Structures are given as structure tokens and as C-alpha cells.
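**Q** Just to be clear, the model below is a prediction. Sequence and coordinates:
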Amino acid sequence: MSESLDGKVAVITGAASGIGLATTERLLARGATVVMADRNEAALAELAAKLGERAIPQVTDLLDGDSCAAMVPEVLAKVDHIDILYCNAGTYIGGDLTETTPEAIDRMLNLNVNAVMKNVHAVVPHMSARKTGDIVVTCSIAGHFPTWWEPVYAASKWAMTCFVQTMRRQMIPHGVRVMQVSPGPVVSALLADWPEENLRKAKESGSLIEPEEVADAVEYMLTRKRTVTIRDMLVLPTNFDRV
């Protein structure tokens, strides 16, 4: 049976666009309060005004160490507790390893891996003390298959699969569920570096999914009764045939 999200407080990173925004809208529709964490202050202000008083802006740059460390304390100054942390913010590097730069590699690993671990590290004491909570991470099908055409991105998502599945076990005694959702290619800013022709062909062939499809999966995971954990949900375009 579906559990209610009425009165729940969620924090979503990367909430100003794509999967983060779609999930924000979905959880608001289910009665939750959503703290929208993103570095884009102007977008957050506009969205909060549009979405209503249960959408609370939180300006955080996860690539800035001080800003990242301050996120959970700043959130808890705005709301009295956190029921859900959805670590969704991320970036993408495609192509061969030799086609990227050390600086781009650092940026990807800092955002896709380090920031997630730091956010979870910050919220775990709060959730453990309350003996309840849900942590969800946006992973990828690239975290389950050796996607040779994007080794840096795949490595970051394999790291997240390991992190989520080890933390899931650690948090069982504390009443905290730790889960991940693993989408295939999603129409979002992460595909901004795709060649326009490739993107067009992928859309026409049905090889991309919309952010709302991922939001559906996250909603399902969060609304299971507390005795059920959806440890990972793979969401693929039906016509995606690369894995």
C-alpha cells in the first residue's frame, strides 16, 4: 500500500531543474514540504514563488566545501526536521578518458561522489536520532554496466552504487532507509554536451526518458511502508539498447 507523504520534509539537491525539479513538484503534490537546494539562486527564487510556501529555497554550491558543509545546518534552521534527503545533483562527462581533462574529472568526482557522501554524512546523525528517515541517491544504469563510452561518469556511478548499498546495511538498525534510482538517459542538462544530431535521433527513436519518469520512481520508493525498502530501481527508455 502507498504511504502518505503529508507533512514530510524533503531536501532535494539539484532541485532547480531536470529530475530534481520534477521530483520537487511530485512531492509537493503529495503534501510534502520540499527544501530545494541548488546553486542557482535566481532560479530558486522564481520557482519558490511559483510553487508556493511549501517550496523552500536553499542556495548551496555543492562544489564549494564550506557551502556544502553548511547545507544541512542551514536547512535545519529553516525546518525542524528532515524526513527525506534526495541527493540528486550531478554532472556528466562522456567520451574517452583521453578526451577530458584532470580539472573536469575532479569536478565530476567532487559533485557525483564526494558531495553525496558529505551530505549523507551530515544528515545521518539527525535521522539516526529520530530513528527514521529516507535517503535516496540518483545513480545511473552506468553504475551497473561497464559503459566504455563514458568511463569517468560510469566510475562515479559505480562508486555511488557501492556507497548506497553499504550505507543501506549500516542504517538498517537506525530505522533509516537508503535507496538509489538508476535512470537511463534522461532529457536534462546533463545531455547538454551531446551532439545535436545524436540528441534528435535519440528523442525520435524513444531512447530518452523525461525527468517525470524518474520522479515517478522516487515517489514509489518513498511511499512504501517502512518495512519495505526499494534498494534500487532501474528506469530505462524502452528502446534503449546499449546495455
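**A** That came through, no problem. Numbers count the residues shown, from 1 in each chain.
**Q** from here on, contacts and neighbour counts on C-alpha atoms
**A** Fine.
**Q** for the chain, what's the longest helix?
**A** Counting by DSSP state H, the longest helix found in the chain is helix 151-171.
**Q** helices or strands up against that one?
**A** Secondary-structure packing of helix 151-171 (3 or more Cα pairs under 8 Å, 6 or more residues apart in numbering; DSSP states H and E): helix 102-109, strand 176-183.
**Q** State the next helix or strand along the chain beyond the first one.
**A** In this case it means helix 102-109. helix 115-130 (DSSP states H and E).
**Q** Show me what the helix or strand that that next one is followed by packs onto, helices and strands only.
**A** The first helix or strand that comes after helix 115-130 along the chain, using DSSP H and E, is strand 133-138. Using 3+ Cα pairs under 8 Å, 6+ apart, the elements in contact with strand 133-138 are strand 84-87, helix 115-130, strand 176-183.
**Q** and here's the other structure:
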Amino acid sequence: MGQDLSGKVIAITGAASGIGLACAKACLSSGARVVLVDYAEDRLNNLSLELGANAIPLVVNLTDPKSVAGMMPAILDKAGQLDAFHANAGAYIGGDFTDGDPDAFDRMLNLNVNAVFRTVHAVLPHMIERGTGDIIVTSSVAGHTAVPWEPIYTASKHAVQAFVHALRRQVAKHGIRVGAIAPGPVLTPLVEDWPKENLDRAIAAGTLFDPKEVAEVLVFMLTRSRTVTIRDVVILPANFDI
């Protein structure tokens, strides 16, 4: 099977940088129209000029319920339909739990967990009405194992994994597929918040990979036959093991 997304509309959160931007570029290259959802307005506007008419910028603050409430109407206004939604935006906190800031924990959980719930809730009625659609969530290898240097991040991704598996079973009857991509360490702005010794060690050992590897997985998942659901894909750098 090929990887043609012509005629499809895909919305990606956190699309102004990192994994989200790589995924947007890959989907555009496969023929889709892509709604780039992010709060970085200037960056989005520049990207839409760079990437062409099929890259549709949409400014949304994913931690603001009012802003999220306007997301789906804006997608339909700009693109007319929505075939796939990639809940990708996220934040990272690592390090010793006792040294952490509980307010920062709350902010990360709001983006990594609550914003996923809220945005997916916003797009599902349209997909249910059409009887088709794809929901893909960016999870993490930390959603499959307890990583000791990032307990709060690990907790957020375990929540995402549980949500993906339960929701998939609820909405399969509507022709909607739900899956997760769980990368290991990816070279994105998120890893800048790693403990320095961990980041230096990972770079030296070659245990980080490029976001385009995740983007290729997304396109693969979206272009499978509708008789197939890719539930989980765990993707790791070759020299990384946990």
C-alpha cells in the first residue's frame, strides 16, 4: 500500500516545531492539507508561507478551554472537514521529584493530559457524524515503562496510553481508529529540559533520533487500509534501551 493522503485534512497540535512540524511536513508531502495548530502565531504565519497553501495556520492555546472550544469550528471553516487529528503537543519535566515545582507539574499535566482529552472530545462528533476518522496521540516510551528520572512525565504518558486504549474500544463502532506513537528520546526542544548530564550522555551515545522518524510512522498509520488499526507503535533510537 502506498502512502498517499491526497484529499485528506489532518490537524496537528504543537505543529510549529519539533515532532509536530516534522509530521506536518510529512503529511503535506503525502498530499494532505494540514491544519497547523499551535499558540505561536508568528511562527505559524511564517510556516504557512514557507510550506504553501495546503498548510493552514490555526492559533489555539491548548490550555485555555475557550480557545480549544473554537478549534473545531475554525478547522471546519478553513478546511471543510477533518479526517485525522494528531494530538501531539506536550511538555516535559524530568529530574528528582523532590526538587520539582508542583505548579509546573500542574501546567505539564494540563497540556499532556487534559488538553488531549479536551481536543479529542472537540473533534470526535464530526468524525462520528461522518462515520470515519483517525485519532493519533503522541505518547512516549515513558508511557510503557516507569522511567525513574522523569516520574511526572511518565505519569502523564501512562494516562495517555490508558485513554487511547479505552477510547479506541468506544469509538471503533463509528469507523474511527485510535492509536498512539510512543517515541524514545527525540531531538526536539523538549529535551532541553532534561538534566544536563542525561542530555550530554544521550548526545554522545547517539541515543536521540530525528523527529522525521516519528513523522514517517504517522503517515504509515494514517495510510493503512480501513480494515487495520495500528494501536501502538514504539519507536526507539538504535542505541537506546530502557
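**A** Perfect, thanks for sending it. Because the structure is a prediction, the values reported are computed rather than measured.
**Q** where does the TM-score land?
**A** With the length set by TM-score structural alignment, normalised by the length of the second structure, the two chains reach a TM-score of 0.97; 242 aligned residues with a Cα RMSD of 1.1 Å.
**Q** want to throw the helices and strands packed on helix 151-171 of the first structure into CSV with mean neighbour count?
**A** Formatted as CSV, those follow (neighbours: other Cα atoms under 10 Å):
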stretch, mean neighbour count
helix 102-109, 15
strand 176-183, 25
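**Q** In contact with the residue positioned nearest the centre of the first structure, which residues?
**A** Nearest residue to the geometric centre of the first structure (Cα atoms, centre = their mean): N88, 1.6 Å. Shown in contact with N88 of the first structure (Cα atoms under 8 Å, 6 or more residues apart in numbering): I12, T13, G14, A15, I19, G20, V137, T138.
**Q** any chance of the residues you listed in a markdown table, with distance to D64 of the first structure and secondary structure too?
**A** What follows is the contacts of N88 of the first structure, written out as a markdown table (distance: Cα to Cα, whole Å; DSSP: H, G, I helix; E, B strand; the rest coil):
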| residue | distance to D64 of the first structure | secondary structure |
| --- | --- | --- |
| I12 | 17 | strand |
| T13 | 14 | strand |
| G14 | 14 | coil |
| A15 | 17 | coil |
| I19 | 22 | helix |
| G20 | 20 | helix |
| V137 | 20 | strand |
| T138 | 20 | strand |
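**Q** Q161 of the second structure and V214 of the second structure: what is the separation?
**A** 17 Å (Cα to Cα, to the nearest Å).
**Q** ditto for D64 of the second structure
**A** 27 Å.
**Q** Looking at those two, which one has more neighbours?
**A** Set side by side, D64 of the second structure and V214 show more neighbours around V214, with 26 against 12, by other Cα atoms under 10 Å.
**Q** That one against P183, yeah?
**A** Yes. Using Cα atoms under 8 Å, V214 of the second structure is in contact with P183, at 7.1 Å.
**Q** rewinding a little: could I get the helices and strands packed on helix 151-171 of the first structure as a markdown table with distance to C68 of the first structure?
**A** Below are these laid out as a markdown table (distance: least, Cα to Cα, whole Å):
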| stretch | distance to C68 of the first structure |
| --- | --- |
| helix 102-109 | 14 |
| strand 176-183 | 20 |
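**Q** Any idea which of these gets closest to G52 of the first structure?
**A** strand 176-183 (26.9 Å; Cα to Cα).
**Q** helix/strand/coil for the residue of the second structure most remote from its centre?
**A** With Cα atoms, centre = their mean as the measure, the second structure has its most outlying C-alpha, relative to the mean C-alpha position, at T98: 28.6 Å. Classification of T98 of the second structure using DSSP: H, G, I helix; E, B strand; the rest coil returns helix.
**Q** Now which residue in the first structure aligns to it?
**A** Using TM-score structural alignment, the equivalent of T98 of the second structure in the first structure is T98.
**Q** distance of T132 of the second structure from A87 of the second structure?
**A** For T132 of the second structure relative to A87 of the second structure (Cα to Cα), the value is 17 Å.
**Q** Could you check which of the two is surrounded by more residues?
**A** More crowded of T132 of the second structure and A87, by other Cα under 10 Å: A87, with 25 against 20.
**Q** separation between the aligned partner of the more buried one in the first structure and V137 of the first structure?
**A** Counting by TM-score structural alignment, A87 of the second structure lines up with C87 in the first structure. Applying Cα to Cα, the value for C87 of the first structure to V137 of the first structure is 5 Å.
**Q** List the contacts of D96 of the first structure.
**A** W148, W149, E150, P151.
**Q** now the last one: how far from I84 of the first structure?
**A** When distance is defined by Cα to Cα, P151 of the first structure is 30 Å away from I84 of the first structure.
**Q** neighbour-wise, which of these two wins?
**A** More neighbours surround I84 than the other of P151 of the first structure and I84, with 25 against 17 (other Cα under 10 Å).
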